[in-house]
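J.: mind folding the following:
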Amino acid sequence: ISKNDKWIATSSKDETARIWNIETGLEVHCLEHPREVTCVAFSHDSNYLVTSGADMSARLWDVECGIQQEKIQALAVLHSCIFSSDDQWIITSSSDNMARIYAKNGNCLKCFDGHMRAVNCCAITYDKKILVTASNDFLAKVWNVETCVEICSLQGHSQEVVSCDLTEDGSLIMTASKDISARIWLAKNEGYEIKNILVGHVSPLTCCKFSSDGKRAISSASDKTVKVWDIEILPLQDSEPQHNGDVLNCAISNDGNRIVTGGKDQALRYFDIQTGKLLKLIDGAHSNDVTCVAFSYDGFRCCSSCKDWTLKIWDGTSGKLRQTLEGHGAAVNYCVFSKNNLLITSSNDKKVIIWDAISGAQRTTLKQDASWVLSCAIDSTGSLVVTTTYEIAKIIEIKTGKSKLLRGHVGGDVNDCDLSNDDKFVLTAGDDKTARLWDVKSGLELVKYRGHTSYVYSCAFTSCGTRVITASRDKTARMWEMKSGVELAVYFSEIPISSIAPSPTDPYCFVITTGNEFRILAPAHRSACSEHSSALLLKKDDDENK
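T.: Next up, the predicted model:
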């Protein structure tokens, strides 16, 4: 949009740029390139339009008459073009990994060389001192315009950075990426650090901009939406690691208010799900890796399992140790509570032990033929247990010991399992890059969820019972339609995702663990699944989607 609010300019793959009258909506000029037009930008005085194209040229046009005033011949396909604040410079980004500054007569004044792949976008401060570029090398870079020297690289996106912008004073930078996130960066100590991660789109982003007053950020995506973000109320991104080692597992309390996490630093941490704030640190909870954590259904207890062969029961709110359970003869891999106050645990000692969750007494021990039992689940009545091991999942009747083998995963471990709320279905996740849905009564495979490109570590049913979620070594978490197996949404991470836990109160919200942190993924709208990757749950009003 021109600064005088008279004109709109558009660029298109039809090899034209067009200028439109805002008041009437009528086309005023059609400006032709011999190939696709990639970008348009008005001068600040609204007298000129610059266009860039796949024909390796930028062209300067008179807005009133639509006549070409100058042609700037570049050395590669141009992806973007902008004016400097005084309209004396035209800045371009191109497929030869460069950004360049040209005078309006076409003379090249400055070159910015440092990206490893094509530069998609560029932006410059009002005083012409700082330039930011966005590239397919997953980076944005900040440059000193006078010296053409790189100030810093903005690292964090896990896919191509397609767009960038900065406020007039250069205090904030915004980047948008194909990883379905936008990021706000804050100027600090002669560089920039992450301030916010904006996640709510469900498809790769296409563009981002700041409002002229710098108080709002705008993002667009191929999910057919534009989102406006209020920068002043966004939470600060916590730059401190949540754990001092990899987080291996997480759980959400049934009231949806607390998260517990455990990992390789042998500690447990309780977090408030509304704010992401640490409520309780239990340092030295175990003497080895914490492999699994679980809340009881009433939220009064929390269990942690460990490679040190022990289980510990903690107060679900205060974190005070209540009991230490010993009975396994090897690393304990998994723990889960039943609705009727049973605790089920699985171990590398080939055993599944069922405990009284209140007294800590052992009720039943189920010995398995497998070398190890990786995960387990129990139905709502406490009569059926599901276990997983190498290539096989098993449904076991606790009273009789009879079992059904669920065969389908091949070439690796079945890492995780879950039972649906109505006890009719079993969900499993395996090293064969798939998750599978099984019928409890017949033991038959019903659906195979395909899409992951590496081991699927974790799986769960959502609280609505119509969707399932999975987490994988391929750095993605995915949501699927349960019965059809259709993939509904993908969340991209920078590193593998070790576990996933659904919210008991919101069918669209879940928590993942990745590296030394957890992330809460929550939707922007009921009708579409999207995510928020900072430690903040965006609460939704039932009457008004916010």
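J.: going forward, measure contacts between C-alpha atoms and count neighbours the same way
T.: Will do.
J.: residue 277 against residue 271, yeah?
T.: Yes. Using Cα atoms under 8 Å, residue 277 makes contact with residue 271 at a distance of 5.5 Å.
J.: these two: which is more packed in?
T.: residue 271 (20 against 14; other Cα atoms under 10 Å).
J.: contact partners for that one?
T.: Listed by Cα atoms under 8 Å, 6 or more residues apart in numbering, the contact set of residue 271 reads 258-260, 277-280.
J.: now do the helix or strand containing it: distance to the chain's middle.
T.: Taking DSSP states H and E as the definition, residue 271 sits inside strand 268-272. Distance of strand 268-272 from the chain centroid (Cα atoms, centre = their mean, to the nearest Å) equals 21 Å.
J.: one more, please, to line up against the first structure:
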Amino acid sequence: MFDTESVTLLQKINRHSSDVTSCDFSKNYAVATGSSDKTVLVYEWRQSLGYVEAAYCPLRGHKYGVTCVRFSPSQPVLASSSIDGHTNVWCLRSGKCLQSLVQANGNGVRVIAYSTDGSLLVTAGEGGIFCLWSTSMNNYTLIRTVSGHDEESIQGASISPDNMIVVTGDVTGTYKLWSVSTLKDDECSNPLATVRDAHDLGINYLDFSSQYTIHISEEDGVTERCYLLASCGNDHWSGLWQVSITQVGKGNEAPILPSVPIPQLISKLCGHSSAISQGRISSQGDLLATASIDNTTRIWQISSGRCLKTLEGHTRYVTSCAFSEDQTMIITGSNDRATILWDLSGSLGLDSLLPSNPSNMASNYLVENIGERDESQSIQLLHKLEQHSSSVNSVHFSSSYLVSAGSDHKLVIRSWTSLGEVGDGCVIEEAHRYPIHQVEMCAKSGLLASCSLDGTAVLWDPETGMIKKSGWHVSGAGVRCVRFSPDSHIIAAGGDDDEVHVYRSDTCQKLATMKGGDGDGIMCLVLVYAVFDFLLTLI
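T.: The predicted model follows:
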């Protein structure tokens, strides 16, 4: 919780021998910084010590200064870019460089950005070229190389939260929107929209909010998606833009209409006395942080455009900033070679316990060959939990809860920590009238979904154990699977009637019904983002 009256300087780190050019937070509180000294540093939180360098640091592999560092949202890796024309992908377990991505034109890379689900990476920079990479299948693969800015250096790039759009901005103050599904190599791609003179003296950074809205017209099959984009530049102000696209047809695979409305500037945030080097939107989409060469960082409330706090602690230009996942902290980097961690909650100290070891990041991504792993490590039984009186049919983890459900009609919700500590939990005796077949936690909203052979699916508040929404999915047959989409905006349910019903997760409005089985019922479904399509896989 951001408390404007209690913001304090938590820790100041001076480990680089030159300017700190970039900084970032991982989802589990690890910190990374890049510098003109050609190195990357990764910091882990140690109770009573604060942030300390990982044992494998510094990471050396760039020939020239590092321009940008970004943690993958889904994999235990860190990407760093440099004016040497390379983007290096580092293993957070060992510090090894897993892959070095070469920019297509060989020129310097100024900015990199992952998609929200971590499946895509965009790298952009000098020469007006940006590259789009797929991060799947244990390997980063170049998908497209686009020459879209007349050889003007690209300083800002971001991917929309649903992977539909890439935005790129250059030193002339122009930014362009690109459809991911229709991108073509070289100069063959046409932007969906071009905004000129967005900033008079050039764009320094662009960032999509993770929050967006979808409006669906059932009658004509038209879908409108609305996004929030933040921009900043050398003209001392930051902009908040409404970006809209329209599709005809259902699903992410539906084509985007060529006549995309020009993005609208909905808020102009003024307060800095000099150029703004970077602007980052918080994961919850309600705050914007801007770093400036006036030596300050400002935190803005997006809904009102009001500056909530000005952070003063650096003696030279502030080059970069980033929020922690829960918005309790912000990190800033500066030309004074320092990195500062700020406590936004007023409740943190060096004695606080934070799960910040990046090697503990949950992932099914294999970052090293099996032969290189330490075979001395073994799997240990931590707990045997016996609160069900019949078979356990489904279990699921979130960042805070462990949920189980079974044929005894029970839901058991337990708190847990990354250290393996499990709480007593809340037992909901008759959560459904018949056996519960699957449970799943939503990563963003924190809601719990359950489905049962009684023909229903229910949304729960795991903190209270109370029903949040029922009656939104009722079937005449057993419901065997319920899943959230990777961006948490969609929920789907299927079962013995061979049908899958797709809903908006916030309103439970039905979006589609699909016939997916062959008479044997649907036992499992998965919603994933592919590179160019939204896929729903049925088993």
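J.: equivalent range in structure 1 for the helix or strand containing residue 512 of structure 2?
T.: Here residue 512 of structure 2, judged by DSSP H and E, is contained in strand 510-515. Following TM-score structural alignment, strand 510-515 of structure 2 has no partner segment in structure 1.
J.: what's next to the next helix or strand after that strand, contact-wise?
T.: Going down the chain from strand 510-515 of structure 2, the next helix or strand is strand 525-529, by DSSP H and E. If you take Cα under 8 Å, 6+ apart as the criterion, strand 525-529 of structure 2 is touched by 119, 163, 481-486, 493-494, 534-539.
J.: which one (most neighbours) among those residues?
T.: Counting by other Cα under 10 Å, residue 494 has the largest number of neighbours within these, with 33 neighbours.
J.: quick one: the residue nearest to that residue when sequence neighbours are not counted and residue 537 of structure 2, what's the gap?
T.: Once flanking residues are discounted, residue 494 of structure 2 sits nearest to residue 500: 4.4 Å by Cα to Cα, 6 or more residues apart in numbering. Look at residue 500 of structure 2 and residue 537 of structure 2: by Cα to Cα, to the nearest Å, they are 10 Å apart.
J.: rewinding a little: packing partners for the strand holding residue 512 of structure 2?
T.: strand 499-504 (3 or more Cα pairs under 8 Å, 6 or more residues apart in numbering; DSSP states H and E).
J.: what secondary structure does the residue in structure 2 that residue 474 of structure 1 lines up against sit in?
T.: By TM-score structural alignment, residue 474 of structure 1 lines up with residue 294 in structure 2. Put simply, residue 294 of structure 2 is coil when judged by DSSP: H, G, I helix; E, B strand; the rest coil.
J.: how much space separates residue 294 of structure 2 from residue 288 of structure 2?
T.: 17 Å.
J.: the two: who's more crowded?
T.: Legend: neighbour count by other Cα under 10 Å for residue 294 of structure 2 and residue 288, higher for residue 288 (25 against 19).
J.: my guess is that one meets residue 305, correct?
T.: No. Residue 288 of structure 2 is beyond contact range of residue 305, at 9.3 Å (criterion: Cα under 8 Å).
J.: which ones are touching residue 493 of structure 2?
T.: Residues in contact with residue 493 of structure 2 (Cα under 8 Å, 6+ apart) are 451, 457, 473, 479-483, 500-502, 525.
J.: again, only this time at 7 Å
T.: By Cα atoms under 7 Å, 6 or more residues apart in numbering, residue 493 of structure 2 lies in contact with 481-483, 500-502.
J.: continuing past the strand holding residue 271 of structure 1, what's the next helix or strand?
T.: Downstream of strand 268-272 of structure 1 (by DSSP H and E), the next one is strand 278-282.
J.: now do that next one and strand 268-272, the angle between them.
T.: Angle of strand 278-282 of structure 1 versus strand 268-272, following axes from the mean of the first three to the mean of the last three Cα atoms, to 10 degrees, is 170 degrees.
J.: and strand 278-282 of structure 1, what does it pack against?
T.: Here strand 278-282 of structure 1 touches strand 268-272, going by 3 or more Cα pairs under 7 Å, 6 or more residues apart in numbering; DSSP states H and E.
J.: just tell me the aligned range of the strand it packs on in structure 2.
T.: The aligned range for strand 268-272 of structure 1 is 40-44, by TM-score structural alignment.
J.: mean deviation (superposed) between the matching stretch and structure 1, please.
T.: Following superposition, stretch 40-44 of structure 2 is found to deviate from structure 1 by 0.8 Å on average (mean Cα distance after the TM-score superposition for structure 1).
J.: how about residue 416 of structure 1, what's its partner in structure 2?
T.: Matched by TM-score structural alignment, residue 416 of structure 1 corresponds to residue 205 in structure 2.
J.: check residue 39 of structure 1 too.
T.: So, by TM-score structural alignment, residue 39 of structure 1 is left unmatched.
J.: after the helix or strand hosting residue 39 of structure 1, which helix or strand is next? Please name it.
T.: Counting by DSSP H and E, the element that carries residue 39 of structure 1 is strand 37-42. Sequence order places strand 48-53 as the next helix or strand after strand 37-42 of structure 1, per DSSP H and E.
J.: for that next one, the distance to its chain's centre please.
T.: Centre to centre, stretch against its chain (Cα atoms, centre = their mean), the figure for strand 48-53 of structure 1 is 35 Å.
J.: who does it touch, helix- and strand-wise?
T.: Judged by 3+ Cα pairs under 7 Å, 6+ apart, the packing partners of strand 48-53 of structure 1 are strand 37-42, strand 57-62, strand 78-83.
J.: equivalent range in structure 2 for that strand?
T.: For strand 48-53 of structure 1, there is no aligned range in structure 2, judged by TM-score structural alignment.
J.: now do stretch 162-172 of structure 1
T.: Using TM-score structural alignment, stretch 162-172 of structure 1 pairs with nothing in structure 2.
J.: surely residue 363 of structure 1 meets residue 357?
T.: No. Assessed by Cα atoms under 7 Å, residue 363 of structure 1 is found out of contact with residue 357, at 9.9 Å.
J.: those two - which one has more neighbours?
T.: More neighbours surround residue 357 than the other of residue 363 of structure 1 and residue 357, with 22 against 13 (other Cα under 10 Å).
J.: quick check: residue 289 of structure 2 vs residue 139 of structure 2, distance?
T.: In terms of Cα to Cα, residue 289 of structure 2 sits 33 Å off from residue 139 of structure 2.
J.: show me the contacts for residue 468 of structure 1.
T.: Residue 468 of structure 1 touches 460-462, 479-482, counting by Cα under 7 Å, 6+ apart.
J.: one more pass at 8 Å, please.
T.: When contacts are counted by Cα under 8 Å, 6+ apart, residue 468 of structure 1 touches 459-462, 479-482.
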